[in-house]
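# Got a predicted structure plus its sequence, pasted below:
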Amino acid sequence: MSNSPALARRLGTFDASLIGLGSMIGAGVFAAFTPAAAAAGSGLLVGLVVAACVAFCNATSSAQLAAAYPTSGGTYVYGRERLGPWPGFLAGWGFVIGKTASAAAMAMTFAAYAAPQGWERPVAIAAVVVLTAVNYHGVTRTAGLTRILVVGVLAALAIAVAAVWGGSGPDVGTMAGEGLVASGWYGILQSAGLLFFAFAGYARIATMGEEVRAPRRTIPRAISIALGITIVIYAVIAVTLLAALGPAGVAETPTPLADAVSAGSMSWATPVVRAGAAIASLGALLALIAGLGRTSLAMAREHDLPNWLAAVHPRYKVPHRAEITLAVVICVIVALADLRGAIGFSSFGVLLYYLVANIAAYTQPAHDRRYPKALQITGALACVALVATLPPLSVGLGVLMFAVGIVYRLLRLRAAR
């Protein structure tokens, strides 16, 4: 282990829950339903249930592991401790690569709602720079801004749902489209894999375990609270979108919630919804940058990333070099990638990350066990199934990036010898 300074424990249950909630709401409500509807039509409702069940299994594994290993790095650390250096490295690599793409997706989602046409990419890059600066000044600043963003998002979502169902209300008959299973189970599972992208924000709580007070109690509690609230919100929004736009309408627009409000008799609320979407995306991006910095810090401490990234700022107690480096990479992805590709690629990396988490949790001894092993077995098998049903391009790029990571580590080990 590296002798780099430790991070400060400053987060309680409330702030930790908000960081997870801010990650999940921003990631899913305004970005993931469009590709899910394209894959499964109204079957995305079934996909949402599947994704929620997989997320619950994975969340219990993460909570059980985080209580035993309350340090920065999440499943990278758990994989190393329970399974060995290689599984830990693959989990950490999957998280860093997948969540870097996810951060780019959140920046692009923010710009889709907030930027003038033609200025989306510059505005997205500016958002990354500003939020990296907030994270740089300490985790309490991150938690404080997240608190404000989450309140704004929940208010905007409440207004959106009220606007869609108010007045004459949507035509509920459009919700089912051609039927829940018209796209087949492959399409439904693909939608589940894409929607899983939206639930994965609870990992941010575990990756920040070194900054949580009373981690054995706080982390499991915060993960459960954040995931439970998010599942309810997603279910309400999914039904609202399908009722207002129909499956085809949701699949065709990058801004489905704003379009759903515009289509109703209370279109005056559309600017509020667009503002809420922008705020949600900023909240998710803020938490993503924080989580990525902590996992990169843990990997750098073990020399699985350049040791230069293991530095902790002497005043603000954050992994400042890791966060700045990741911000540069995120900006490059924003400049070159598209939203749907970023979501699929992110899901690939994060599902493999949770595969390692489930296997690691399965190996824990009885005194560290909080949940039955059946949940870890179910979670691991579901991760493999959802990876197999992701869009082929996302799978291909994911395999390529993991191959790059394996080659990188082999070369580093050879150089060390």
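That came through fine.
# From here on, just use CA atoms for contacts and neighbour counts.
OK.
# Check the spacing between A322 and A105 real quick.
Applying C-alpha to C-alpha, to the nearest Å, the value for A322 to A105 is 20 Å.
# Mind checking which of those two has more residues around it?
Between A322 and A105, counting by other C-alpha atoms under 10 Å, A105 is the more crowded of the two (30 against 25).
# I'd say that one and G344 touch.
No: with contact defined as C-alpha atoms under 8 Å, A105 does not reach G344; the gap is 10.1 Å.
# Give me the next element, helix or strand, following the longest helix belonging to the chain.
In the chain, assigned by DSSP state H, the helix with the most residues is helix 215-252. Once the chain leaves helix 215-252, the next helix or strand it forms, by DSSP states H and E, is helix 256-262.
# what about the closest residue to A198 other than its chain neighbours, neighbour count?
If you skip the residues right next to it in sequence, A198 has G28 as its closest partner in space, 4.0 Å away by C-alpha to C-alpha, 6 or more residues apart in numbering. By the criterion of other C-alpha under 10 Å, G28 has 26 neighbours.
# isn't G28 right up against F197?
Yes: contact status for G28 versus F197: in contact at 7.1 Å, counting by C-alpha under 8 Å.
# which ones are touching G293?
G293 sits next to 319-320, 322-323, 326 when contact means C-alpha atoms under 8 Å, 6 or more residues apart in numbering.
# before we move on, which element is it in?
helix 270-301.
# Can you classify P70 as helix, strand or coil?
Judged by DSSP: H, G, I helix; E, B strand; the rest coil, the three-state class of P70 is coil.
# Spit out the contact partners of it.
Going by C-alpha under 8 Å, 6+ apart, P70 touches 206, 209-210, 215-216.
# what do you get for G398?
Applying C-alpha under 8 Å, 6+ apart, the residues near G398 are 345, 348-349.
# Which members of those residues occur in helices, if any?
345, 348-349.
# A59: which of those is nearest?
Taking C-alpha to C-alpha as the measure, A59 sits nearest to G349 out of the ones in helices among the contacts of G398, at 16.3 Å.
# gap between the closest one and D171?
Per C-alpha to C-alpha, G349 is found 38 Å from D171.
# more neighbours, those two?
Counted by other C-alpha under 10 Å, G349 and D171 do not tie: G349 has more neighbours, with 31 against 13.
# Make sure the more buried one is actually in contact with L90.
No: contact criterion C-alpha under 8 Å: G349 and L90 do not qualify, at 9.3 Å.
# And A357, how far from E178?
From A357 over to E178 (counting by C-alpha to C-alpha), the distance is 37 Å.
# take the one below as the second:
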Amino acid sequence: MAQAIPGPAPLQRRLGVVDSTAIGLGSMLGAGVFVVFSPAAALAGPWLLVAVAVAGVVAYCNAVASAQLAARYPSSGGTYVYGRQRLGEWPGFLAGWGFVTGKTASCAAMALTFGHYVAPGLATPLAVAAVVVLTGVNLLGITRTALVTKILLAVVLATLALVAVAAAAGPHAGGFTVIDAGGGLGDDSAWGVLPAAGLIFFAFAGYARIATLGEEVKDPATTIPRAILGALGGAFVIYLGLAALLQWQLPAGQLARSTAPLLDAVAASPLHGFAPVVQFGSAAACLGALLALITGVGRT
């Protein structure tokens, strides 16, 4: 009589609220926080804070749904599991492969962004090295992944705190003029709020990593909703505060056209000597987001 082939062993539940929140927040404070305010300001102008608020509300609605699904189906795979359980095998299959395909492209983009921050001439080799090293961290287990994530997150939070202090201490030169798509100064129309909010929303999307790790979370019915909402709330406060400070300090045209608005804020302040710290923090943010992406793709 043939013996049944055993299925894969279940993953161990080792993530508490703090670790889960750190993974979600580390995903949301990736490279996007260092660049997203410029294109968003170019679209929304004086309504930038409104755009951040709109993105936060939309992200909250999606996060609540993700938290409920992850608590109901606390297994690795995220959208693949939910689609399969609620809609059937093919919707689950398409959702899972859609996630893997999209996030694999995101991994490549984030790794290359890290390479360009560190050494533009060696961007591709550095990107490959980052993927290999962080994949190794992922293979060591979720506790090692959470530890490295918390270290990188601490570096990023310290960098953002430096930017906030620099922007507050710098000269007030901010303006409230909309920059139109052609690069000229436009009117004060609020039509740019929604496309700006769409850009900012992508920066909030990292809370989904917590749901993808549902099989490794302790007491998922309680931990997952707390971690998702906690990470989203923390990211929202940080994004809103930085947007307000950047608008207060930088002229509207400079903010809208900058390729590195947080670096510009430090460079224009009495703390301009700390500009290399911002570049280091940007690289750390890329690695944190990349690690979360690799972790999510591996679980799916």
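Cool, got the structure. Model, not experiment: these values are computed from the prediction.
# What's the TM-score once they're superposed?
The TM-score (TM-score structural alignment, normalised by the length of structure 2) is 0.88; 290 aligned residues with a C-alpha RMSD of 2.3 Å.
# about what we covered before: average gap between the longest helix of structure 1 and structure 2?
Compared with structure 2 after fitting, helix 215-252 of structure 1 deviates on average by 1.5 Å (mean C-alpha distance after the TM-score superposition for structure 1).
# residue boundaries of the strands in the stretch 51-200 of structure 2?
Using DSSP state E, counting those that start in this stretch, the stretch 51-200 of structure 2 contains no strands.
# Which parts of it are helices?
Counting by DSSP state H, counting those that start in this stretch, the stretch 51-200 of structure 2 has these helices, from start to end: 79-86, 89-118, 123-139, 142-169, 193-204.
# Excluding chain neighbours, what is closest to the alignment partner in structure 2 of A243 of structure 1?
Alignment note (TM-score structural alignment): A243 of structure 1 maps to W248 of structure 2. In space, and not counting its chain neighbours, W248 of structure 2 is closest to G174: 4.5 Å by C-alpha to C-alpha, 6+ apart.
# Tell me how many other residues crowd the one you found.
If we define neighbours as other C-alpha under 10 Å, then G174 of structure 2 has 18 of them.
# Check A176 of structure 1 too.
A176 of structure 1 has 19 neighbours, counted by other C-alpha under 10 Å.
# Could you pull out the buried residues of stretch 126-140 of structure 1?
127-129, 131-140 (16 or more other C-alpha atoms under 10 Å).
# residues in structure 2 matched by it, start to end?
The aligned range for stretch 126-140 of structure 1 is 129-143, by TM-score structural alignment.
# residues in contact with the matching stretch?
Residues contacting stretch 129-143 of structure 2 (C-alpha under 8 Å, 6+ apart): 14-15, 111, 144-145, 216, 287, 290-291, 294-295.
# just how off-centre is that stretch within its chain?
Averaged C-alpha coordinates place stretch 129-143 of structure 2 at 19 Å from its chain's average position (C-alpha atoms, centre = their mean, to the nearest Å).
# what sits against the aligned partner of S106 of structure 2 in structure 1?
Under the alignment by TM-score structural alignment, S106 of structure 2 pairs with S102 in structure 1. By C-alpha under 8 Å, 6+ apart, S102 of structure 1 lies in contact with 288, 342-343, 346.
# re the thing from before, if you rank the contacts of P70 of structure 1 by neighbours, which is first?
A206 (35 neighbours).
# What sits closest to that one if chain neighbours are left out?
G74 (5.3 Å).
# what about the aligned partner of the one you found in structure 2, distance to G198 of structure 2?
In structure 2, G74 of structure 1 lines up with G78, judged by TM-score structural alignment. Applying C-alpha to C-alpha, the value for G78 of structure 2 to G198 of structure 2 is 22 Å.
# Compare those two (neighbour count), which wins?
More crowded of G78 of structure 2 and G198, by other C-alpha under 10 Å: G78, with 29 against 16.
# shouldn't the more buried one be in contact with T300?
Yes: assessed by C-alpha under 8 Å, G78 of structure 2 is found in contact with T300 at 6.9 Å.
# list residues touching both of the two?
96, 212.
# Looking at A357 and E178 of structure 1, which is more packed in?
Neighbours per residue (other C-alpha under 10 Å) separate A357 of structure 1 from E178, with A357 holding more: 32 against 13.
# Enumerate every residue touching the closest residue to the more buried one other than its chain neighbours.
Nearest non-adjacent residue to A357 of structure 1, counting by C-alpha to C-alpha, 6+ apart: T75, 5.6 Å away. Residues near T75 of structure 1 by C-alpha under 8 Å, 6+ apart: 62, 88, 91-92, 207, 353-354, 356-357.
# quick one: T75 of structure 1 from A101 of structure 1, how far?
18 Å.
# Can you report how many residues neighbour A9 of structure 2?
Neighbours around A9 of structure 2, by other C-alpha under 10 Å: 6.
# aligned partner of it in structure 1?
Under the alignment (TM-score structural alignment), A9 of structure 2 maps onto P5 of structure 1.
# right, and V273 of structure 1 touches A156 too?
Yes: counting by C-alpha under 8 Å, V273 of structure 1 touches A156, with 5.5 Å between them.
# quick one, which of those two is more surrounded?
V273 (29 against 23).
# picking up where we left off before, so the match of G74 of structure 1 versus A40 of structure 2, what's the distance?
Going from G78 of structure 2 to A40 of structure 2 by C-alpha to C-alpha gives 29 Å.
# Over to I294 of structure 2?
Distance from I294 of structure 2 to A40 of structure 2, by C-alpha to C-alpha: 27 Å.
# residues of stretch 144-152 of structure 2 that come out buried?
145-146, 148-150, 152.
# From I330 of structure 1, how far off is the closest residue to L286 of structure 1 other than its chain neighbours?
Closest residue to L286 of structure 1 apart from its sequence neighbours, by C-alpha to C-alpha, 6+ apart: L131 at 5.8 Å. Using C-alpha to C-alpha, L131 of structure 1 is found at 12 Å from I330 of structure 1.
# Over to A244 of structure 1?
Here the criterion is C-alpha to C-alpha. By it, A244 of structure 1 lies 34 Å from I330 of structure 1.
# Same question for L386 of structure 1.
25 Å.
# cool, and A158 of structure 1?
For A158 of structure 1, the distance to I330 of structure 1 - C-alpha to C-alpha - is 31 Å.
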